[in-house]
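Colleague: Sequence first, predicted model second:
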Amino acid sequence: MAVSNAPNQSPAASYGLSIGTEPMEAKLANALPSGEGWQYEPKWDGFRCIAFRNGSSVDLRAKSGKPLGRYFPEMMALLADLPAPDFVIDGELVIEVAGKLSFDALQMRLHPAESRIRKLSRETPGRLIAFDMLVDTDGTQILDKDLAYRRERLEALFDRIHADPKQFTISPATRDLREAETWLSGSGGDTDGVVCKLIDGAYRSGERAMIKVKRLRTADCVVGGFRYERDSRLVGSLLLGLYTDDGQLDHVGFTSAIADTEKPDLTARLEALRGGPGFSGKAPGGPSRWTTDRSSDWEPLRPELVVEVKFDQITGRRFRHGTKLLRWRPDKKPSQCDFRQIGL
């Protein structure tokens, strides 16, 4: 099996194909588009990737174009063994743990030690969920064909290969708006919303030619600490916490959606609460995907302030992304801010 793993090498070029590795992307909207002409699909909680197969050559590329193959050896082997000589597929890599998709398990794969990756590939094997086809099994490029045709060819591939659905499967799709609304209202676990595609639309690599709609939820959180702005003595972000069943305050994320005009007064208010225990359970660590550009230093506070925030996704009992501050909740007791309000 030949594998293309050079970070700057285009697998499309190495296979003699005139397409890029950039997937078609989506722009965010507040509601699902209605009317005929739309196909709706679940927005899966995983790593977006393009899967290439050209004879004995196999490659997996992230949305950034970087190679993913070394981190998912079980998927590389699966693709190489499929009874189809050529194809390029757009999809999502996911890992299931205890019956639910785990983004943390995916991130654990991005490890420098090959022995660790091999071990994880056996213990928590990945699955590729396919939702579009860019090159057919005879090597014909079909990006300029409409979605209905590309979906037909993708379904024909799966009818041919009889893949194990636990390893390689095709994403559900519907043209029924009511069914899509049901998917949207039930998202927040394995799925992150709904993606909407024009049925007669071509595949536009690198363009935001789709629409994504996320189910946004709210939570009341305790402000357990804060961070100053870089090179400033004004507040930059609030550190958010929720209480566990045993009364420990766990750090769950942050919000930096604070207006500049509010920062001086808010900083003074927060500094007056310094000296408290901060987070008695899981505390903020160093820079991570939640605190990329911020100092690892933070100021613990007495747990007296409550804010309502809007969020879209939870992974490992933490908000996946930064949240939006909606309002302060002086009417809410900090002890009422627990994981049960978000179903955990």
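Modeller: Received the coordinates, thanks. Numbering: from 1, shown residues only.

Colleague: CA atoms for contacts and neighbours, from now on please.
Modeller: OK.

Colleague: tally of neighbours for Ala259?
Modeller: Neighbourhood size, Ala259 [other CA atoms under 10 Å]: 8.

Colleague: Please apply the same query to Arg127.
Modeller: Other residues close to Arg127 by other CA under 10 Å number 22.

Colleague: ok, Lys27 touching Ala209?
Modeller: Yes. A contact is recorded between Lys27 and Ala209 when judged using CA atoms under 8 Å, the distance being 7.3 Å.

Colleague: neighbour count winner among these two?
Modeller: Under the neighbour definition other CA under 10 Å, Lys27 and Ala209 were set side by side, and Ala209 has more, 17 against 13.

Colleague: Wait, a helix at the more buried one?
Modeller: No. Ala209: not assigned to a helix; according to DSSP: H, G, I helix; E, B strand; the rest coil it is strand.

Colleague: gap between it and Leu216?
Modeller: Here Ala209 is placed at a distance of 22 Å from Leu216 (CA to CA, to the nearest Å).

Colleague: Structure two is appended below for comparative analysis:
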Amino acid sequence: MPPVQPMLAKAVKGVPQKGDYSFEPKWDGFRCLVFRDGDEVELTSRNTKPLTRYFPEVVAAIKEQLPERIVLDGELFVALRSSSGRDRLEFEVLQERIHPAKSRVDMLAEKTPAGFVAFDLLALGDESYLERPFTERRAAMTEALTGLTGPCFLTRTTRDPAEAEQWFADFEGAGLDGVMAKPLAAPYEQNARTMLKIKHERTADVVVAGYREHKTSTPESPLLGSLLLGLYADGELQHIGVSASFTAARRAELIEELQPLVCPIEDHPWGKWQEFLTANPERVPGTQSRWSQGKDLSFVPLRPERVLEVKYDHMEGRRFRHTAQFKRWRDDRDPESCGYEQLEEPVSYDLARVLSGADNPAGGDGDD
């Protein structure tokens, strides 16, 4: 029975060509653990919060389609038919399902029904599968879930890296956002980054910790200029960068949406850094550097309760090198779960070798 924490993934660049992996599509939905014991069904999120009341149609499908006693790891999703006649995952529509009113939940369950795709087995009958290698978990899950045609599904897998690369290219058009790689011999480790994820872009789930007003903002028409972002390291919220590219209408919407989170700086995790407002120590927000002399870097502190998914190009030290792009809110994530370990770590390389041409023994121009 819950709570059980799902196994996590670490971002890597490119489908691994070596090693014993099982590859599967990376679904774009809500991570969900399913617990069924007869007529009792519980759905829990990535951060172990209950999801059951928001997806009554999935609960009904689980009772109809899945074995009587089973625990599965998978993903909740909503797929809609596009104008071209093809189904596509719609994360924004899925987010609408998290609503306090039962009447709205029931209406959306009928209007935009969700599905569940299973991709790992934790228990079946009286047996726990947590300590078994993925090869055994997958074999038992395939046998137990044979014949599913929806709303519950079993994800496809392959051991062929070339086929996984083809999926990476082809499935994006259906709203999937990459490929997962699972070590065949690994057990199911709760809250451990055992799996690998290969995504179409570098993304990170970050904590919104404050904002700065736009230079055109006025008391009568307040506008948000940028969001200050943070990640947790050793239990403390560190400054990692900003997100700033918004339309004027979106700037007005965001500043209004964030007002309930405004708090005194003394109550904020970054309050202890007030004394450094002109010194610019590492990762301290709102501080001056030689590039920002004269700029107003004061910010409005927010209680760090909301999580945002951003797109970024690369890191410089422990910060985003450039402004991160606002992608979407992640209300299914706990702020404390957003740490540096989720970030892709580039392979280190000696700059001297680049400058000296040491990798080109022929001494040519490098285009051969």
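Modeller: Looks like it arrived, so ask away. All values reported here derive from a predicted model rather than from experimental measurement.

Colleague: okay, now Asp164 of the first structure: neighbour count?
Modeller: Neighbourhood size, Asp164 of the first structure [other CA under 10 Å]: 10.

Colleague: and it, what pairs with it in the second structure?
Modeller: Using TM-score structural alignment as the criterion, the counterpart of Asp164 of the first structure in the second structure is Thr149.

Colleague: what about its match, distance to Thr155 of the second structure?
Modeller: 11 Å.

Colleague: Likewise for Thr216 of the second structure?
Modeller: In this structure, Thr216 of the second structure and Thr155 of the second structure are separated by 50 Å, where distance is defined by CA to CA.

Colleague: Closest to the centroid, which residue in the first structure?
Modeller: In the first structure, the centroid-proximal residue (CA atoms, centre = their mean) is Asp45; its distance is 4.7 Å.

Colleague: For the stretch 1-150 of the first structure, which segments are assigned as helices?
Modeller: Listed in chain order, the helices found in the stretch 1-150 of the first structure under DSSP state H, counting those that start in this stretch are 11-14, 73-81, 103-108, 114-123, 147-161.

Colleague: Using JSON lines, lay out those helices together with distance to Gln141 of the first structure and mean neighbour count.
Modeller: Formatted as JSON lines, the entries for these read as follows, by distance: least, CA to CA, whole Å; neighbours: other CA atoms under 10 Å:
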{"stretch": "helix 11-14", "distance to Gln141 of the first structure": "11", "mean neighbour count": "18"}
{"stretch": "helix 73-81", "distance to Gln141 of the first structure": "19", "mean neighbour count": "19"}
{"stretch": "helix 103-108", "distance to Gln141 of the first structure": "30", "mean neighbour count": "16"}
{"stretch": "helix 114-123", "distance to Gln141 of the first structure": "32", "mean neighbour count": "14"}
{"stretch": "helix 147-161", "distance to Gln141 of the first structure": "10", "mean neighbour count": "17"}
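
Colleague: among those, which is nearest Pro33 of the first structure?
Modeller: Counting by CA to CA, Pro33 of the first structure lies closest to helix 147-161 out of the helices of the stretch 1-150 of the first structure; the figure is 16.6 Å.

Colleague: Next, the angle helix 73-81 makes with that closest one.
Modeller: Orientation of helix 147-161 of the first structure against helix 73-81 (axes from the mean of the first three to the mean of the last three CA atoms, to 10 degrees) gives an angle of 90 degrees.

Colleague: Could you name the helices and strands sitting against helix 147-161 of the first structure?
Modeller: The helices and strands touching helix 147-161 of the first structure, judged by 3 or more CA pairs under 8 Å, 6 or more residues apart in numbering; DSSP states H and E, are strand 126-135, strand 168-170.

Colleague: 10 Å instead, please
Modeller: Using 3 or more CA pairs under 10 Å, 6 or more residues apart in numbering; DSSP states H and E as the contact test, the elements touching helix 147-161 of the first structure are strand 38-44, strand 86-97, strand 126-135, strand 168-170, strand 191-198.

Colleague: any chance of the ones you listed in CSV, plus distance to Glu155 of the first structure?
Modeller: Putting these into CSV (distance: least, CA to CA, whole Å) gives the following:
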stretch, distance to Glu155 of the first structure
strand 38-44, 15
strand 86-97, 12
strand 126-135, 9
strand 168-170, 8
strand 191-198, 17
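
Colleague: Between these, which one is closest to Thr255 of the first structure.
Modeller: Here strand 191-198 is closest among these (CA to CA), at 19.6 Å.

Colleague: overlap in contacts of Lys27 and Ala209 of the first structure?
Modeller: Cys196 (CA atoms under 10 Å, 6 or more residues apart in numbering).

Colleague: more neighbours, Thr216 and Thr155 of the second structure?
Modeller: More neighbours sit around Thr155 than around the other of Thr216 of the second structure and Thr155, counting by other CA under 10 Å; the figures are 17 against 11.

Colleague: Would you agree the more buried one is in contact with Asp120?
Modeller: Yes. Applying CA atoms under 10 Å, one finds Thr155 of the second structure in contact with Asp120, separated by 9.1 Å.

Colleague: Could you tell me which residues touch both of the two?
Modeller: Where contact means CA under 10 Å, 6+ apart, the residues bridging Thr155 of the second structure and Asp120 through contact with each are 74, 142.

Colleague: State the distance from Asn54 of the first structure to Leu238 of the first structure.
Modeller: 50 Å.

Colleague: Give the full set of residues in contact with Leu240 of the first structure.
Modeller: For Leu240 of the first structure, the contacting residues are 220-226, 249-255, 278-279, 284, 306-307, 309, 318-319, 323, by CA under 10 Å, 6+ apart.
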